[in-house]
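Chemist: sequence first, predicted model second:
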Amino acid sequence: MTRYFLHLVDGDDVICDPEGSELPSIAAAREQALLSAREILAEAIKIGAQRVPRFVVAVSEGGNEVAVIDMREIFPPGMK
């Protein structure tokens, strides 16, 4: 398994995932990034946050960007 890190990005601001997670594939890393983006957005709505990160970026332990989730694109098609 490979370790993937899910970083939060908003413009020049980056919050790095210091621990990462062992995942079996790039597809699993992308799915985890999507799930994390949904959880972040749900929590932001609950607490009335004025701002959320723009992207969740999955990066392999080798430093390769394997998935980018744009927070604006995670809503189901009928909810945009």
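Modeler: Noted; the coordinates are in hand.
Chemist: from now on I want contacts and neighbour counts done on CA atoms only, so please keep to that.
Modeler: Fine.
Chemist: contacting residues for Glu19?
Modeler: Residues in contact with Glu19, defined by CA atoms under 8 Å, 6 or more residues apart in numbering, are Phe5.
Chemist: next up, a second structure to put side by side with the first:
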Amino acid sequence: MPRYLLHIEYLDETIIDEDGAEFASLDLARSEAAVALRELFAAAILVEGKPVPRSISICNETTERLARINLETILPAGIKTAW
């Protein structure tokens, strides 16, 4: 199975995923990134001062970006981001 790296992008820094994870397809990696981004967002809004993630980039093992999941695209319609 292919290995994908999920880099978490904040406003002023990027957390590099050096280990990655194996997924059967890019679509499954995208789904996992969307779940992770929602969880990171939920954790950030519960703690004052905790940075809010902006996106997760999905890269292959050669660090080529294959996709990006943006926070605004995965939040429910009633939630607007002010970050």
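Modeler: Structure's in. What do you need? A quick note: this is a predicted structure, and the numbers were derived from the prediction, not measured.
Chemist: Glu22 of structure 1: neighbour count?
Modeler: Using other CA atoms under 10 Å, Glu22 of structure 1 is surrounded by 15 other residues.
Chemist: ok, and it, which helix or strand is that part of?
Modeler: For Glu22 of structure 1, the enclosing helix or strand under DSSP states H and E is strand 21-23.
Chemist: ok, average deviation of that strand from structure 2?
Modeler: Comparing strand 21-23 of structure 1 with its match in structure 2 after superposition yields a mean distance of 0.5 Å (mean CA distance after the TM-score superposition for structure 1).
Chemist: how far does that strand sit from its chain's centre?
Modeler: Its chain's C-alpha centre and that of strand 21-23 of structure 1 lie 14 Å apart, by CA atoms, centre = their mean, to the nearest Å.
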